[in-house]
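Trainee: this one's sequence-less:
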């Protein structure tokens, strides 16, 4: 695992929500199914229109999410260390609606491919359940952030101004 040893990654993961109910051995098992991938600043991790064939877990750095509105790219969110990305397209198998791009040099993510996910579901169902739970919580947080943004914007548009 380039740059970080399996022991260092296991130690990092044991402090993340994704793995808080896993034993150290289960965390090490999860690492056996993932690949540590490094990206340079502004390098695209996953692009709009692709069907998600992997889940990504940010280990180091920051990743920006971009929406492309007819050639005009707008940043719509950021993912930081400890956050899961790509779960919507991965599970619903629909094309991505956002581009994921590294925002810092030496951005590192753990990549879990669809093939490895299928294996872990059968070989280690408890670990797979933890991944699914984390994906649900991640999507819930995304939905709540978007809902709050829309509610705030709506309040502003309809004359309420911005609450301070």
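Mentor: Structure received. Owing to the predicted nature of the structure, the values given are computational and were not obtained by experimental measurement.
Trainee: drop to CA atoms for contacts and neighbour counts, all remaining ones
Mentor: OK.
Trainee: Where do the strands of the protein begin and end?
Mentor: For the chain, applying DSSP state E gives strands covering 35-39, 44-46, 54-60, 62-69, 72-80, 84-85, 99-102, 107-113.
Trainee: Same list (those) but as a markdown table, adding mean neighbour count and distance to residue 127.
Mentor: Converted to a markdown table, the strands of the chain look like this (neighbours: other CA atoms under 10 Å; distance: least, CA to CA, whole Å):
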| stretch | mean neighbour count | distance to residue 127 |
| --- | --- | --- |
| strand 35-39 | 18 | 16 |
| strand 44-46 | 18 | 24 |
| strand 54-60 | 21 | 14 |
| strand 62-69 | 19 | 25 |
| strand 72-80 | 14 | 22 |
| strand 84-85 | 24 | 15 |
| strand 99-102 | 24 | 25 |
| strand 107-113 | 23 | 12 |
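Trainee: got those strands as JSON lines, with distance to residue 24 columns?
Mentor: What follows is the strands of the chain, written out as JSON lines (distance: least, CA to CA, whole Å):
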{"stretch": "strand 35-39", "distance to residue 24": "18"}
{"stretch": "strand 44-46", "distance to residue 24": "28"}
{"stretch": "strand 54-60", "distance to residue 24": "17"}
{"stretch": "strand 62-69", "distance to residue 24": "26"}
{"stretch": "strand 72-80", "distance to residue 24": "23"}
{"stretch": "strand 84-85", "distance to residue 24": "20"}
{"stretch": "strand 99-102", "distance to residue 24": "29"}
{"stretch": "strand 107-113", "distance to residue 24": "17"}
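Trainee: Structure two is appended below for comparative analysis:
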């Protein structure tokens, strides 16, 4: 349950992430009515490989890592800092996840379940459009971080033999 104190913190957080000339205080509060707050301990799995995303997550505090491989042979392939959206790929394309999402430190998440998202699409289409724009930005940030990491890895690998 989101308390008044949580609501104030979340409103401030969301206000920093969005164009507040478009996304008003009233709309932020309406959006929060569709969400719940999750507190995840370090090491806990937020979403696992093979699952289809039934929720969108917003990382308020802490950090998450993207992991591939079995639980015995895991490899971290990315980090998600506070301020990012999580789980948007599987949520929107409804395909099973290819990576495990795990909290790398105590983490607070805002969760938007699919049923509430569907209801929000009908009741607040403007909020939904802004959310989709945010999802595009979040995916772009992930892609840029990943492509930068891959470029550095390639540079390292191919410069060793020279």
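Mentor: Right, received. Where do you want to start? Quick caveat, the model's predicted, so the values are computed rather than measured.
Trainee: so what's residue 104 of structure 1 closest to, chain neighbours aside?
Mentor: In space, and not counting its chain neighbours, residue 104 of structure 1 is closest to residue 41: 4.5 Å by CA to CA, 6 or more residues apart in numbering.
Trainee: just the helices in structure 1 please.
Mentor: All helices of structure 1, identified by DSSP state H, fall at 6-14, 24-32, 87-92, 114-123, 125-155.
Trainee: so what's the most centrally placed residue in structure 2 closest to, chain neighbours aside?
Mentor: Closest residue to the average C-alpha location of structure 2: residue 86 at 1.7 Å, with CA atoms, centre = their mean. Closest residue to residue 86 of structure 2 in three dimensions, ignoring its sequence neighbours and counting by CA to CA, 6+ apart: residue 57, at 4.9 Å.
Trainee: From residue 8 of structure 2, how far out is that neighbour?
Mentor: Per CA to CA, to the nearest Å, residue 57 of structure 2 is found 18 Å from residue 8 of structure 2.
Trainee: With residue 59 of structure 1 as the reference, measure out to the residue lying closest to residue 97 of structure 1 once chain neighbours are set aside.
Mentor: Spatial nearest neighbour of residue 97 of structure 1, excluding adjacent residues (CA to CA, 6+ apart): residue 48 at 5.2 Å. Distance of residue 48 of structure 1 to residue 59 of structure 1, computed by CA to CA: 22 Å.
Trainee: Residue 18 of structure 1 too?
Mentor: In this view, residue 18 of structure 1 and residue 59 of structure 1 are 12 Å apart by CA to CA.
Trainee: Please identify every residue contacting each of the two.
Mentor: Contact with both residue 18 of structure 1 and residue 59 is made by residues residue 82, according to CA atoms under 8 Å, 6 or more residues apart in numbering.
Trainee: Which among the strands of structure 1 is found nearest to residue 154 of structure 1?
Mentor: Nearest to residue 154 of structure 1, of all the strands of structure 1, is strand 72-80, at 17.1 Å by CA to CA.
Trainee: Show me what that closest one is in contact with.
Mentor: Applying CA under 8 Å, 6+ apart, the set of residues contacting strand 72-80 of structure 1 is 58, 60, 61, 62, 63, 64, 65, 66, 67, 68, 85.
Trainee: Show me the two of the residues you listed that sit farthest apart.
Mentor: Spatial extent of the contacts of strand 72-80 of structure 1 (CA to CA) is set by the pair 60 and 68 at 25.4 Å.
Trainee: tell me the contacts of the residue nearest to residue 97 of structure 1?
Mentor: Taking CA under 8 Å, 6+ apart, we find residue 48 of structure 1 in contact with 67, 95, 96, 97, 98, 99.
Trainee: What of residue 112 of structure 2?
Mentor: Applying CA under 8 Å, 6+ apart, we find residue 112 of structure 2 in contact with 34, 35, 36, 55, 56, 57.
Trainee: What count of nearby residues applies to the first one?
Mentor: Neighbouring residues of residue 34 of structure 2 were enumerated by other CA atoms under 10 Å; the total is 18.
Trainee: any idea how far residue 88 of structure 2 is from it?
Mentor: From residue 34 of structure 2 across to residue 88 of structure 2, the span is 16 Å (CA to CA).
Trainee: Repeat that for the fourth one.
Mentor: From residue 55 of structure 2 over to residue 88 of structure 2 the distance is 8 Å, taken as CA to CA.
Trainee: From the chain's centroid, how far away is stretch 6-25 of structure 2?
Mentor: Centre-to-centre, stretch 6-25 of structure 2 and its host chain are 16 Å apart (CA atoms, centre = their mean, to the nearest Å).
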